[in-house]
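Asker: next one to model:
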Amino acid sequence: MKEVVETSAAPAAIGPYSQATTFGNLVITSGQIPLNAQGELVPGGVAEQTEQVLQNLRAVLAAAGTDLERVVKTTVFLADMNEFAAMNAVYEQHFQPPYPARSTVQVARLPRDVRVEIEVMAERH
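Answerer: As a prediction, this is how the structure comes out:
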């Protein structure tokens, strides 16, 4: 059975979607962008934005009963692939081996013109 995950520790959904859903032991998050829990865009470049996105993901996963250590797949959307190294430097501070599988793509535009959006799939404890 599918369950909806919601937490006030991450920005609320701004459309017809959930912060995350669960299906059995699988947690699938919606893409998180660098908004704080009050829905305000964090200042800074891709490094600061990546940090906020990962903090949001941490909060959503905690609400689902899991954490970043149990992430099996990530998808990273970048506004500019030239910012990959800066994003990756922050990303690798949050994940330990064995690393989750990952896809990273450059996109034409992201919501609110942010630099990065990340979604994950994780196993629930």
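Asker: contacts, neighbours, all on C-alpha from now
Answerer: Fine.
Asker: could you report the neighbour count for Asp113?
Answerer: 11 (other CA atoms under 10 Å).
Asker: for it, list the residues it contacts.
Answerer: When contacts are counted by CA atoms under 8 Å, 6 or more residues apart in numbering, Asp113 is found next to no other residue.
Asker: please redo it, this time with the cut-off set to 10 Å
Answerer: With contact taken as CA atoms under 10 Å, 6 or more residues apart in numbering, Asp113 is in contact with Ile33, Leu41, Ala79.
Asker: who wins on neighbours among the residues you listed?
Answerer: Using other CA under 10 Å as the neighbour criterion, Ile33 leads the contacts of Asp113 with 28 neighbours.
Asker: still on that earlier bit, closest to Arg58 among the contacts of Asp113?
Answerer: Of all those, Arg58 sits closest to Ile33, with 12.8 Å by CA to CA.
Asker: please provide the structure for the following sequence as well, for comparison with the first:
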Amino acid sequence: MKEVINTSKAPQAIGPYSQAIKVNGFLFVSGQIGINPQTGELVPGGVEAQIKQAMENIRQILSAAGMEFSHVVKTTIFITNMDDFTAVNKIYSEYFGKVFPARSCIAVASLPKGALVEVEVVACK
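Answerer: Predicted coordinates:
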């Protein structure tokens, strides 16, 4: 049975999707961009601020499902400029312990709301 995970501590969906779906011990978190959940707007400060906010949004969704970053097994990062790869990696890596999840990083032409980076995760508990 699948369960919809939703929290007001992360941005509400801006399209026809759920923040996350939990099924058979897995949590599939929709892509998160650097939206401040209180304002509904992208945070100022460029890619560093946006990746940090996206990861904090993911933290809140994981928490709503009774999980944390140690449960993440796969991530996908979408980035609009590969020149930001190092900056994104630096902040992203701070959210995980010694064991990093499997990951893909894909350059894209654009993201919703003009975001510079988007992160989706799959977690398992």
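Asker: can you give me the strands for structure 2?
Answerer: When secondary structure is read from DSSP state E, structure 2 shows strands at 2-5, 20-23, 26-32, 72-79, 102-107, 117-124.
Asker: report the contact partners of the closest residue to Thr29 of structure 1 other than its chain neighbours.
Answerer: Among residues not flanking Thr29 of structure 1 along the chain, Ala20 sits closest, at 4.0 Å (CA to CA, 6 or more residues apart in numbering). For Ala20 of structure 1, the set of contacting residues under the criterion of CA under 10 Å, 6+ apart consists of 3-7, 13, 27-32, 57, 60-61, 63-64, 119-121.
Asker: which among those count as buried?
Answerer: Buried subset of the contacts of Ala20 of structure 1 (neighbour count, 16 or more other CA atoms under 10 Å): 5-7, 27-32, 57, 60-61, 63-64, 119-121.
Asker: wait, Ala54 of structure 2 touches Tyr95, no?
Answerer: No. Counting by CA atoms under 10 Å, Ala54 of structure 2 does not reach Tyr95; the two are 11.3 Å apart.
Asker: between the contacts of Asp113 of structure 1, which is nearest Arg109 of structure 1?
Answerer: Of all these, Ala79 has the smallest distance to Arg109 of structure 1: 6.0 Å, by CA to CA.
Asker: so the closest one is in contact with Gln106, correct?
Answerer: Yes. The criterion here is CA under 10 Å, and Ala79 of structure 1 meets it with Gln106 at 5.6 Å.
Asker: mutual contacts of the two, please.
Answerer: With contacts defined as CA under 10 Å, 6+ apart, the residues adjacent to both Ala79 of structure 1 and Gln106 are Arg115, Val116.
Asker: helices of structure 2, start to end?
Answerer: Counting by DSSP state H, structure 2 forms helices over residues 46-64, 85-93, given from the N-terminal end onward.
Asker: which of those helices sits most buried?
Answerer: The highest average neighbour count among the helices of structure 2, using mean count of other CA atoms under 10 Å, belongs to helix 46-64 at a mean of 21.
Asker: what's the average distance of that helix to structure 1?
Answerer: On the superposed models, the aligned residues of structure 1 are on average 0.4 Å from helix 46-64 of structure 2, with distances taken as mean CA distance after the TM-score superposition for structure 1.
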